[in-house]
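A.B. asks: following is a predicted model, sequence given first.
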Amino acid sequence: MTPRLTHLDDSGAASMVDVGDKAASAREALAEGRVAMAPATLDLILSGMAKKGDVIAVARIAGIMAAKRTHELIPLCHPLLLTKVAVEIEPDPALPGLRVTGLARVSGQTGVEMEALTAVAVACLTIYDMAKAVDRGMRIEGIRLLAKSGGRSGTWQAEPLP
């Protein structure tokens, strides 16, 4: 069997997948990303003295809000009744910068990978937005799915980075 993209119909046109006949199941996804920055920028963020306010708290809320609106941002995503969204942001002096993880859960007929990835992407963008006045050279890196569970395809986990 040749693999095929699920969001293309038989004629090759973009199409929302019909999940109506699928059984609801518990599903979870975990994603990650990083914002690399100058050490002084990281220090400023951690001190809570950034001009726009508490960067980490605002980015966390932005990520949660984004996960809940994924279907409005990604054209063929289904609206989901998420049961849990969590965004964690941790300093990494070795980067230097911030590591962001996003967790999404649902009991439903389709997965939550896009919600977890959207949470991470928007949290990273918010960090950039709130600190760009002091460091335009920040880099958003490594946004990827770490793990997913549930549904017909079961459990999947990313290989560790070298």
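C.D. replies: Received, thanks. Numbers count the residues shown, from 1 in each chain.
A.B. asks: please make it C-alpha for all contacts and neighbour counts, starting now.
C.D. replies: Noted.
A.B. asks: what about the helices in this structure?
C.D. replies: Taking DSSP state H to define them, one finds helices in the chain at 39-47, 55-68, 70-73, 113-131.
A.B. asks: now A104: how far from G97?
C.D. replies: To G97, A104 is 23 Å away according to Cα to Cα, to the nearest Å.
A.B. asks: re earlier: between the helices of the chain, which gets nearest to A86?
C.D. replies: Proximity to A86 (Cα to Cα) singles out helix 55-68 among the helices of the chain, at 6.6 Å.
A.B. asks: next up, a second structure to put side by side with the first:
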Amino acid sequence: MNQFTHINASGEANMVDVSAKAETVREARAEAFVHMAAETLELIVSGQHHKGDVFATARIAGIQAAKKTWDLIPLCHPCYFEVEVQLEAIPAENKVRIESCCKLAGKTGVEMEALTAASVAALTIYDMCKAVQKDMVISQVRLLEKTGGKSGHFKVEA
């Protein structure tokens, strides 16, 4: 069984030493969904939402959040990377799918940054739409794929 990397020999939370790790290209993709009423989704898609472009605001929020991950998650390393956040309305299922992708050449992965970007983009959609609908549901925040680093390739099975 794998050991927790953020726990030292005494069982205490510990920052992982990445100084001896090789720099490799690392990439992570994550997703999240926001489920809502058809009327709420239509306001977003049609651009009629009174707060403006919901997708543009959520995209920027996701990018900003990824850049601040090490401020939010105590044992994450600071890193500089490329980040993309894509949003897609799925009218047949009354939901929005958010996918984030973070990529860098470095000594530490970007899984937490990708997950943070997707999560905060979803929270931003909720924030912008809560005046219209309070019972939206954010679901299935998960890592889809990661490459690079010591642990190698991971991909969610379909």
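C.D. replies: Now that the structure is in, tell me what you want to look at. Everything numeric in this text was worked out from a predicted model, so none of it was measured.
A.B. asks: okay, A104 and G97 of structure 1: which has more neighbours?
C.D. replies: Set side by side, A104 of structure 1 and G97 show more neighbours around A104, with 28 against 24, by other Cα atoms under 10 Å.
A.B. asks: thinking that one is in contact with E32, fair?
C.D. replies: No - with contact defined as Cα atoms under 8 Å, A104 of structure 1 does not reach E32; the gap is 11.9 Å.
A.B. asks: give me the common contacts of those two.
C.D. replies: Residues touching both A104 of structure 1 and E32 (Cα atoms under 8 Å, 6 or more residues apart in numbering): none.
A.B. asks: which residues touch the residue sitting nearest the centre point of structure 1?
C.D. replies: Centroid-nearest residue in structure 1, with Cα atoms, centre = their mean: L117, separated by 2.4 Å. By Cα under 8 Å, 6+ apart, the contact set of L117 of structure 1 is L30, A31, E32, G102, I143, R144, L145.
A.B. asks: and if we set it to 10 Å?
C.D. replies: Residues near L117 of structure 1 by Cα atoms under 10 Å, 6 or more residues apart in numbering: 29-33, 63, 66-67, 70, 101-104, 123, 143-146.
A.B. asks: so what corresponds to it in structure 2?
C.D. replies: The equivalent of L117 of structure 1 in structure 2 is L115 (alignment by TM-score structural alignment).
A.B. asks: its match and A30 of structure 2: what is the separation?
C.D. replies: 5 Å.
A.B. asks: what does C76 of structure 2 give?
C.D. replies: Distance from C76 of structure 2 to A30 of structure 2, counting by Cα to Cα: 17 Å.
A.B. asks: who's more crowded, those two?
C.D. replies: A30 (26 against 18).
A.B. asks: could you report the neighbour count for the residue lying closest to that one once chain neighbours are set aside?
C.D. replies: Excluding the flanking residues, the one nearest A30 of structure 2 by Cα to Cα, 6 or more residues apart in numbering is L143, at 4.3 Å. Each residue near L143 of structure 2 was counted by other Cα under 10 Å, and the total is 21.
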